[in-house]
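Peer 1: Could you look at this predicted model? Sequence included:
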Amino acid sequence: MSRWVSLSGLDRLTILLTATAAFFVIMGMSQVFSDDDWVRHLERSPARERPHLGTTLRDLGHVRLPDLSWVTIYRQTLTLVPLWTLMVMLVVVSARQNRHDPTRLVRRFAALQTVLFALRAITLLGTRMPPADQSCVPAISIHHPIHSALRMIAHADLACTDMIFSGHMTTAVSLWAVISQDCANWETRLLGTVLLVICSLLLIATRLHYTVDVIAGFLISILVAVLYALAWRIVRFQYPNMAKSRTMPLYARVLHWIEGSDIPTRSSSRPPVASKQQ
């Protein structure tokens, strides 16, 4: 355990991002199995009961907001603009708020995303919903799930049953929650909130998700972020430092490891400066 504890903040970030990427691929594979099962369900259904591939649920968000599905391949990029802006904001805020450990907030975000990706993988396997995009036609190969998952992640193929709660929304909310919690600058928090609202509206207007997907993504992500913040506050109160890490429960050690409470500050590690001789 001491070997893992002694890792620098950047090394810990690398490990967390690797775990996040792994669960991202697992979530993509769940999407592949979900789309394949949905297509097989349509094929097995009687002709009279078989819904058309373009069948969608009625959604008031789609009715009220302008239809931007005509943007076709660029709509994914359109929704990613506020998302990547929030990502850049998180990196900047993390570096400014914690100069002795500039990756701490990014590590927290990676931990939240790993949990959310695991939850999405479970929901994708549990329930199939018709796609919000009427033109969506599954282009997957169940025989090559990893390759198909990577193509979905790269947006080479459009995921059809990617519903229940939005992955784009969970990412945006996690970024916004981490930024809002640690940033004292109200202008930055306001900008993050505006970007979050824009992202949610674009997800509905481009028909990438139903309104309920966006709302569920917001609520679940907020719940995970609040539970993490509450757990970390309790751990800091009960176990203020890593001096007695062997007596800590595993969850407390994991939270201390993510937050980097044991990483020394630069001021404490900097050698004393010799005074100049007159």
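Peer 2: Perfect, I can see it now. Numbers count the residues shown, from 1 in each chain.

Peer 1: Every contact and neighbour count from this point should use C-alpha atoms.
Peer 2: Noted.

Peer 1: what's the next secondary structure element after the one helix or strand Ile258 maps to?
Peer 2: Element membership for Ile258, per DSSP states H and E: helix 250-259. Under the assignment DSSP H and E, the closest C-terminal helix or strand after helix 250-259 is helix 266-269.

Peer 1: distance between that following helix and the chain's centre?
Peer 2: 33 Å (Cα atoms, centre = their mean, to the nearest Å).

Peer 1: repeat for stretch 120-138
Peer 2: 18 Å.

Peer 1: list the buried ones in it?
Peer 2: 120-121, 123-125, 128-134, 136-138 (16 or more other Cα atoms under 10 Å).

Peer 1: Do me a favour and get the end-to-end distance for that stretch?
Peer 2: End-to-end distance for stretch 120-138: 19 Å, by Cα to Cα, to the nearest Å.

Peer 1: Leaving out sequence neighbours, find the closest residue to Ala149.
Peer 2: Gly28 (4.5 Å; Cα to Cα, 6 or more residues apart in numbering).

Peer 1: my bad, Asp101
Peer 2: In space, and not counting its chain neighbours, Asp101 is closest to Gly9: 6.4 Å by Cα to Cα, 6+ apart.

Peer 1: Check it against this one:
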Amino acid sequence: MVLFWCVKLWKRICAETTTEINLLADNWKYILGGLIFQYIHGLAARGVHYLHRPGPILQDVGFFLLPELGQDKAYISETLFTTVFLSFVVWTFHPFILKSKKIYTVLVWCRVLAFLVASQFLRIITFYSTQLPGPNYHCREGSKLARLPHPQSLFEVLLINFPRGITHGCGDLIFSSHMIFTLVFVLTYQKYGTKRCIKQLGWLIAVVLSLLIIASRKHYTVDVVVAWYV
């Protein structure tokens, strides 16, 4: 019985792999373009950090309503976001193993990356248009990371100090990148997913993550609100 199930699963994986390879052959340019833009977005976020000037934290209704979690609890929102990210990635590959509503992994990622690129393009325009003093702890006056010294070479800029340059950026505020990813993932599952309870859970997590980001002082409330309607 187990052997029969394994053989059946193997045949399904092989058949799905063949289909996805054919789709990838037709759509690889879109996938590659989307992935390259992720680097461009990271490069833009790194660039605006050089322009960032720390200052007094702006008055914010979210900061007034939500108690500050503190620097030692900043990991909570990151952990939740990472869980959402990894869960979505795993779900997009589930057709290789499970029979359900038919989706194609390559096509789903083409659409996801297209929405991410459009949102990130708008995000780059907004955070370069107006640089706000970052509310995050490492972006405040007195922090060594709040101001970046002028780069010594172009190579230093292109490396974007990965991964620290991604997790400890300043100035790329309007609007929240975490919420872009989360909402695109939730909307994608809303359209292609089959479990109603997971759809509801996805929206609940998006709301909770929004509140955690504000409570962690990683973004102003406007950064999160704009991400919801963009």
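Peer 2: Sure, I can see it. Just so we're clear, the structure is a prediction, and the values are computed from it rather than from any experiment.

Peer 1: Please work out which residues of the second structure line up with the helix holding Ile258 of the first structure.
Peer 2: Using TM-score structural alignment, helix 250-259 of the first structure corresponds to no residues of the second structure.

Peer 1: In the second structure, what range does stretch 115-127 of the first structure match?
Peer 2: With TM-score structural alignment as the criterion, stretch 115-127 of the first structure aligns to 118-130.

Peer 1: hmm, who's touching that stretch?
Peer 2: Here stretch 118-130 of the second structure makes contact (Cα atoms under 8 Å, 6 or more residues apart in numbering) with His41, Ala44, Ala45, Val48, Gly171, Asp172, Leu173, Ile174, Phe175, Ser177, Ile180, Val230.

Peer 1: try 6 Å
Peer 2: The contact list for stretch 118-130 of the second structure (Cα atoms under 6 Å, 6 or more residues apart in numbering) reads Asp172, Ile174, Phe175.

Peer 1: so where do the helices sit in the stretch 101-250 of the first structure?
Peer 2: Assigned helices in the stretch 101-250 of the first structure, in chain order: 104-126, 145-153, 167-182, 186-205, 211-238, 250-259 (criterion: DSSP state H, counting those that start in this stretch).

Peer 1: Who are the contact partners of the alignment partner in the second structure of Met169 of the first structure?
Peer 2: Per TM-score structural alignment, the equivalent position to Met169 of the first structure in the second structure is Met179. Applying Cα under 6 Å, 6+ apart, we find Met179 of the second structure in contact with no residue.

Peer 1: Distance check, Met179 of the second structure against Ile103 of the second structure.
Peer 2: Met179 of the second structure is 24 Å from Ile103 of the second structure, by Cα to Cα.

Peer 1: got the contacts of stretch 118-130 of the second structure as CSV, with neighbour count and distance to Asn27 of the second structure columns?
Peer 2: Formatted as CSV, these follow (neighbours: other Cα atoms under 10 Å; distance: Cα to Cα, whole Å):
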residue, neighbour count, distance to Asn27 of the second structure
Asp172, 28, 31
Ile174, 26, 31
Phe175, 26, 29
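
Peer 1: Need the contact partners of the host helix or strand of Ser94 of the first structure.
Peer 2: Element membership for Ser94 of the first structure, per DSSP H and E: helix 74-97. Where contact means Cα under 6 Å, 6+ apart, the residues beyond helix 74-97 of the first structure that reach it are Pro102, Leu105, Ala172, Ile179, Leu195, Cys199, Leu202.

Peer 1: Just give me the closest of those residues to Ser269 of the first structure.
Peer 2: Taking Cα to Cα as the measure, Pro102 is the one of these closest to Ser269 of the first structure, at 15.7 Å.

Peer 1: gap between the residue nearest in space to the middle of the second structure and Ala227 of the second structure?
Peer 2: For the second structure, Phe181 is the residue whose C-alpha lies nearest the centre (Cα atoms, centre = their mean; 3.5 Å). The gap separating Phe181 of the second structure from Ala227 of the second structure is 10 Å, by Cα to Cα.

Peer 1: if we can go back for a sec, and the angle for the helix holding Ile258 of the first structure with helix 104-126?
Peer 2: Helix 250-259 of the first structure runs at 120 degrees relative to helix 104-126, counting by axes from the mean of the first three to the mean of the last three Cα atoms, to 10 degrees.

Peer 1: What residues of helix 250-259 of the first structure count as buried?
Peer 2: Ala252, Arg253, Leu255, His256, Trp257, Ile258, Glu259.

Peer 1: cool, and stretch 35-43 of the first structure?
Peer 2: In stretch 35-43 of the first structure, counting by 16+ other Cα under 10 Å, buried: Asp35, Asp36, Asp37, Trp38, Val39.

Peer 1: Nearest to His209 of the first structure among the buried residues of helix 250-259 of the first structure?
Peer 2: Nearest to His209 of the first structure among these is Ile258, at 32.0 Å by Cα to Cα.

Peer 1: Could you check what's spatially nearest to Cys110 of the second structure, not counting adjacent residues?
Peer 2: Ile31 is the one closest to Cys110 of the second structure (Cα to Cα, 6+ apart), at 5.8 Å.

Peer 1: so how many other residues sit close to Val178 of the first structure?
Peer 2: 20 (other Cα atoms under 10 Å).

Peer 1: Can you give me the distance of it to Leu230 of the first structure?
Peer 2: Counting by Cα to Cα, the separation of Val178 of the first structure from Leu230 of the first structure is 13 Å.
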